[in-house]
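Colleague: Attaching a predicted model along with its sequence, questions to come.
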Amino acid sequence: MASNIKISNSPVNAKLSNKNHIKKVKKEFMLEGLGCANCAAKMEQKINELDGVNSANVNFLTKTLILEIKESSRVEELIEAVINIVTSIEAHVKVREKEKGKILRKEILLEGLCCANCAGKIERESNNIDGVKSATVDFISTKLVMEINDLSKQNDIIDNVKKIVKRIEPDVNVVVIDSKDKVSKSNDKEDEEESNKSEIIRLAIGAIIFVIATAMKFSNSVELLLYLASYILVGGEVVLGALRNIRRGQVFDENFLMSIATIGAFAIGEYPEGVAVMLFYQIGEMFQDLAVNRSRKSISALMDIRPDFANLKINDDIKKVEPEEVRIGDIIIVKPGEKVPLDGKVIEGNSMVDTAALTGESVPREVGVGDNILSGVINKNGLLTIEVEKEFGDSTVAKILDLVQNASSKKAPTENFITKFARYYTPAVVFSALALAVIPPFVIEGAIFSDWIYRALAFLVVSCPCALVVSIPLGFFGGIGGASKNGILVKGGNYLEALNNVEIVVFDKTGTLTKGIFKVTEIKPENNISEDELIAYAAFAENYSNHPIATSILRAYGKEIASDKVKNHEEISGHGVKVVIEGKEVLVGNYKLMNKENISYNEVETIGTVVHIAVDKKYAGYIVISDEVKDDSAKAIKSLKAIGVKKIVMLTGDNKTVGAKIAKELGLDEVYAELLPDQKVEKLELLYKEKSAKGKIVFVGDGINDAPVLARADIGIAMGGVGSDAAIEAADVVIMTDEPSKIALAIKIAKKTRNIVMQNIVFALGIKLVILVLVAFGIGTMWEAVFGDVGVALIAVLNAMRAMKVENI
């Protein structure tokens, strides 16, 4: 019968036939600048109403729009309509089609990079290479981190980078870091020591010749030859560097400034001063490089948690391998004194582990069979056998290292300001020096041309912005490193600076201010149902949930659940769950669910979370679940108020009685209870109206259920984030312990870092300005000018290193 059925050529069938051949088009867009979760929901709703759109999904957290269009012929028309909807709701949001293909992240080591100003030039030019999405030079770790859009251009891009680096800094060695390779440090150290030795010998010989020329009496020609020999030994490298840079169009750098100043000193007969200025400049630069390298090593030491190897168990043998070679399910052995290389579960052995590198906790923890263990901790005394649960790239230690090492790519506003300032400051001083040399001799009666040239040359010496360009990013990176040492991961200098202006702190309740460890404290059945039956209904219904309340019910039930008995599981956001258990419809949730389903229930006034249960539309009773407040929470609130936070608010989905009790116990200013996830975002929007223009709002949550609120806040802080992918992804700051008091410490570290940065800015600019004025009026000499350059830079770098020390804050 079926074989005789034919499709006719009727108009209806023709349309159906054509429709089957219409190709759907899927597009993905970035919504740059999207900051309102409520607006995102409106956009999604309106776009879905467009005729021709099959589906539209706006992800507020990732700021993306995934659009499925029914007909390929209407793509351009519908994209234009979508852009109009987005801009009508949020005018400043830019809609950009997401690039196809994977973005490649490439790290390039710039060995020997010691000029912060040059680092800025390399970064600017690398960003202009075709196919590069972004390029950031981290001067502290001497790395260039690139995001490449077009993978086919990868080799060309790297070649262009090498050309740029060689043009700007010829002595810098460019090393492309493979994700699985480790750069050898021992060879670098030997090369560095060898280079330092040769430089010290060269400077020492030049200084001896200078002292001989100054201390003894020689004829003018011999004296000039001695000074020239000393100058070539001490400053020849600087002059050659300046000539190379001028040939490449790089004029305004410290090599050029020092060369012009010292050669000018020779030209007007000030031989001793020309040599002395170059000598002290070189000595100052050497000490500055030593200070920067020392601070780099200190910061690296703070995060020295990368495991070097893993003891992989293969049958009865143990093989030492790279952590990257271990796979999920493999068995590894960790001996006393070794770092745990990968995340996993202890299957054999007991030991104490030192978690200080991850969490800042000084007291070791005990682990045994069945316990989860994180990579990066140190095994103290016992032999542990661990089953690996995550590959190295996804492990806790890898994520933490990636976060800390790349934190400097997100620059603070102060850093961006100084980078821009340095670009204009040096040329401005150079032209001012030119004016100082040329104008006064023509304007002031009796002015001697050589005197004003000398002043102009001293002007040039003091103009280098290195003190600011080096010390400020170093200060922020030191602050981030010091915070990580205390179990606080800050994702960038911009977030560290933002923590200075916190006015309102908003807390989630469960797992943030409370322990999140729920216990069933009451079981109250009704309508001829026993306690065992009531808890069984609740356990079967909550079997698919990993919410702390569901976990506590399953723990209280304590028996194995036959999942095949549960059908039609439906989770109702903010209300509870609806399931069918052996043919009976079971509702488990809060009073809102009972109201929604028109079931009469008993209103319960108690300190705890009340879970109501109904079977086949009849009320079956309730279960009371209680949570404990963390011991650290009261201290956290007190500390935040002590450092000047104006308002502390709690948002919770729990009932008003529980919320009010905890708010009173902790001394919170406001509490909003019985909120759905989207209502939390709405409350946060209202709080924005209460802060000042520069003030910041912090939201503190568990990083799993509160991702939209974490993303919407000025600064999102995730509590207990170690091992939680969602927490690390959504938050700007991750507290690696369950201590909310660490938030106050993070703010204190931010304030200390800002104070150090501001001290460096005021000190460097202040000293330079004073010396420029003294030189302009003929009071200052080149000696003061050299101090204004290298001396100030050295002091600023040493001061920046204090940001790493967070003791006694």
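Modeller: Sure thing, it's come through.

Colleague: C-alpha only now, for contacts and for neighbours.
Modeller: Noted.

Colleague: Make sure Val132 is actually in contact with Ile148.
Modeller: Yes: taking contacts as CA atoms under 8 Å, Val132 lies within contact range of Ile148: 4.6 Å.

Colleague: What segments of the stretch 701-809 of the chain are helices?
Modeller: For the stretch 701-809 of the chain, the helices defined by DSSP state H, counting those that start in this stretch cover 707-712, 725-730, 742-776, 782-786, 792-800.

Colleague: Select, out of these, the one closest to Val438.
Modeller: For the helices of the stretch 701-809 of the chain, proximity to Val438 was assessed by CA to CA; helix 742-776 is nearest, at 12.7 Å.

Colleague: Run the chain-centre distance for that closest one.
Modeller: 23 Å (CA atoms, centre = their mean, to the nearest Å).

Colleague: in that helix, what counts as buried?
Modeller: Within helix 742-776, the residues scored as buried using 16 or more other CA atoms under 10 Å are 742-754, 756-757, 759-761, 763-765, 767-768, 771-772, 774-776.

Colleague: and what of stretch 315-328?
Modeller: 322-323, 326-327.

Colleague: Among these, which pair sits farthest apart?
Modeller: Spanning the widest gap among those are Glu322 and Arg327, at 11.1 Å by CA to CA.

Colleague: For the closest residue in space to Leu401 that isn't next to it in sequence, the count of nearby residues, please.
Modeller: Nearest non-adjacent residue to Leu401, counting by CA to CA, 6 or more residues apart in numbering: Met303, 7.1 Å away. Using other CA atoms under 10 Å, Met303 has 20 other residues around it.

Colleague: list the contacts for Met303?
Modeller: With contact taken as CA atoms under 8 Å, 6 or more residues apart in numbering, Met303 is in contact with 357, 401, 481, 484-485.

Colleague: ok, and here's another one to check against it:
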Amino acid sequence: MAGSRSKSCCDRHETPIHPPPIQSGSQDDCCGSGHGHDAADFNLRQELTPIAIAAILLLIGLMFNETLHNTPYAIAEYAVLIPAYLISGWTVLTAAGRNSLRGRIFDENFLMTLATLGAIAIHQIPEAVGVMLFFQVGELFQGYSVGRSRRSIKALLEVRPDTANLSVDGDIRAVAPDTVKVGDVIVVRPGEKVPLDGDILEGKSLVDTSALTGESVPRTVAPGETVLAGMINQSGLLTVRVSKPFGESSIARILELVENASSKKADTEKFITRFARYYTPVVVFLSLAVAMLPPLFIEGATHAQWVYRALVLLVISCPCGLVISIPLGYFGGVGGAAKRGILVKGSTYLDTLAQVKTVVFDKTGTLTQGNFRVTHVVTHNGLNQHQLLELAAQVESQSTHPVAQSIRQAYGQAVDTAAVQDYEEIAGHGIRAMVNGRTVLAGNDRLLHREAIPHDVCVVDGTVAHLAVDGDYRGRIIIADELKDDAVEAIRALHAQGIQTAMLTGDSQSVADSIAQQLGLDYYRAELLPEDKVDALEGLLQRARQTRSSVAFVGDGINDAPVIARADVGIAMGGLGSDAAIATADVVIMTDAPSKVAEAIQIAQKTRRVVWQNIMFAMVFKALFIALGAIGIATLWEAVFADVGVALLAILNAGRIIRNPQNGLR
């Protein structure tokens, strides 16, 4: 049956609601002067070698600097310190040169180059080396932190299967998964990854789904059940018929989403990018003013003194820690969520999730199991229960709706589909078909009223399928559904976060009343057509706009695609098996657990909090040292320590999301 199943002929009721990976691009673009390779392949020994050599040369230069400087052998000072400067700063100097040729002058590398060459010009060579050296130390820690965050995603990418055991006429051949076709038979041995989505033909086993769903408990699979690419076969030998090519398999789509998540940047990231674009030129011209103007207007001021202060200003103003820690924070949020079975398609959705104050649920398959079973068969006008079930099974034979499946299961026999003709689904109402030459209607109360068929019952406890033959009412089949195990916990967790909960369903008012009472929902509406759900959501969105908050809709991603698309954040449940969920939703819960919704919001809130902590800390700290440098209190040494310190603290703070994305919220 299509759409909702039981429309009451009574007035509608409305229960009132309470008032309402980073792909950081070229390392030359900003801060990555020292680590142009993929940070996921970070080599600590390789990075430490030039830093250690430069540090030894700097130490020698400092020990003998004064001695050499006051002797005829002063050239030796340059012979020791200039190589140290070039070793520690070569990547910065070359990046500044390349970016300048491309028209990107005002970046981190330009600021560092300008400051250190100025220091050499005023004969502060050890400080110039120190600036480059400690900047590289900061880059070292930054590269390590970025590497750790990317490894959290790389662990997910490692579930990509390498080979498939293709069975052809009894022979087993190892082939690439993308060469296997739909309908081919593959064999999955114990300990191997399932390479493609498919249905089990033979064998029984335990499969580890943790890479896909974040759930640690293996589940048992047997013939007739579906296995998905990326699961790990733990015990028995499985023979599987492939149902999807590798490019369309669940794991392939998931990996594509995770790898491309950085393409949808949060507003905060965009703000920081725009901020840095204007901030850096302002700093350069401010430093130029500090170097040139005071000696003209302040008696006794020297050019050397104010040029030095301008150089301090340039060093402390470098925005690297700010610019790198923001995407790193969001990347940690996306990665941490993925490890827990929650796919977020981009950092922009993390920002929106963090502002959610109303979560709207679909009912069937979202809050309830979706495992309908027939509980009562009520006959009228001459049919017995078996005949009514047979008629219903025939007219429902081509429907994929859970209610139709439960009716066919209750009938328990092979359905004579040859007797069914002119099959027609009526959205939001039910089905019309010709069965053995008779016009049969199967649907909800709304369908009976539309077709003007007299019947004796309008309100029924449960989901109901009414049957009519040639305009005569013949009975009804009542189907029950059950709440999911963690549905009550999910609503309780959302309420604990101060989030309003709502439900929009096409089911009957009596069913909605019962579900809402069991869960303690704040608001619900029943007996809704698909377009009615959109209208109801629009009302909730308007209320949310008054409080500048967001609304999330949670559904199965197939029947509820329009509502998922309309919500501020669309969340699809059970997305592993649903193409529509992957395509439509902004967030995909890779299990059927509604409690993951509260977990996703927690992760988003912590990510946003850490990101803004980094922004405020960096701005306040840099403003303080800019002031100290301008009045001559801070030196170049202190400036570089402050710059590196701000970057490291911001990066370590962002790393908290990667280590444990849920802690620290309350």
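Modeller: Done, it's in. Treat the numbers as computed from the prediction; the structure is a model and nothing was measured.

Colleague: quick revisit: let's have the buried residues of stretch 315-328 of structure 1 in TSV, adding distance to Asp706 of structure 1 and secondary structure.
Modeller: Shown next, in TSV, are those (distance: CA to CA, whole Å; DSSP: H, G, I helix; E, B strand; the rest coil):
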residue	distance to Asp706 of structure 1	secondary structure
Glu322	36	coil
Pro323	33	helix
Val326	33	coil
Arg327	31	coil
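
Colleague: quick one: the strands in the stretch 401-550 of structure 2?
Modeller: Along the stretch 401-550 of structure 2, the segments classed as strands by DSSP state E, counting those that start in this stretch run 420-426, 430-435, 438-443, 463-469, 472-480, 500-504, 523-525, 550-555.

Colleague: For the fourth one, give me the average deviation versus structure 1.
Modeller: I take that to be strand 463-469 of structure 2. Here the mean offset of strand 463-469 of structure 2 against structure 1 after fitting is 1.2 Å, by mean CA distance after the TM-score superposition for structure 1.

Colleague: Distance of the aligned residue in structure 2 for Thr609 of structure 1 relative to Gly475 of structure 2?
Modeller: Taking TM-score structural alignment, Thr609 of structure 1 has Thr463 as its aligned residue in structure 2. Going from Thr463 of structure 2 to Gly475 of structure 2 by CA to CA, to the nearest Å gives 14 Å.

Colleague: again with Lys339 of structure 2
Modeller: Taken as CA to CA, the span from Lys339 of structure 2 to Gly475 of structure 2 is 49 Å.

Colleague: Likewise for Ala544 of structure 2?
Modeller: Distance from Ala544 of structure 2 to Gly475 of structure 2, by CA to CA: 44 Å.

Colleague: Which one of the two is surrounded by more residues?
Modeller: Gly475 (25 against 18).

Colleague: Show the contacting residues for that one.
Modeller: Contacts of Gly475 of structure 2 (CA under 8 Å, 6+ apart): 377-381, 388, 466-468.

Colleague: Name the member of the residues you listed with the shortest distance to Tyr144 of structure 2.
Modeller: His466 (64.2 Å).

Colleague: That closest one: neighbour count?
Modeller: If we define neighbours as other CA under 10 Å, then His466 of structure 2 has 25 of them.

Colleague: ok, now Asp308 of structure 1?
Modeller: The number of residues near Asp308 of structure 1, taken as other CA under 10 Å, comes to 13.

Colleague: And what about it, helix, strand or coil?
Modeller: Under DSSP: H, G, I helix; E, B strand; the rest coil, Asp308 of structure 1 falls in the coil class.

Colleague: The residue nearest to it when sequence neighbours are not counted and Pro307 of structure 1: what is the separation?
Modeller: Excluding its sequence neighbours, the residue lying closest to Asp308 of structure 1 (CA to CA, 6+ apart) is Glu322, at 6.9 Å. Distance, Glu322 of structure 1 to Pro307 of structure 1, by CA to CA: 9 Å.

Colleague: Could you pull out the residues contacting both of these two?
Modeller: Residues touching both Glu322 of structure 1 and Pro307 (CA under 8 Å, 6+ apart): there are none.

Colleague: Aligned to Ile328 of structure 1, what sits in structure 2?
Modeller: The equivalent of Ile328 of structure 1 in structure 2 is Val182 (alignment by TM-score structural alignment).

Colleague: Surely that match and Pro245 touch.
Modeller: Yes: the criterion here is CA under 8 Å, and Val182 of structure 2 meets it with Pro245 at 5.8 Å.

Colleague: what's the burial count for the equivalent of Gly191 of structure 2 over in structure 1?
Modeller: If you follow Gly191 of structure 2 across to structure 1 using TM-score structural alignment, you land on Gly337. When counting by other CA under 10 Å, one arrives at 14 neighbours for Gly337 of structure 1.

Colleague: cool, and Ile439 of structure 1?
Modeller: Applying other CA under 10 Å, we find 12 residues neighbouring Ile439 of structure 1.

Colleague: for the one 4 residues further on, same thing?
Modeller: When neighbours are counted by other CA under 10 Å, Val443 of structure 1 registers 9.

Colleague: one step back: just the buried subset of the contacts of Gly475 of structure 2, please.
Modeller: 377, 379-380, 388, 466-468.
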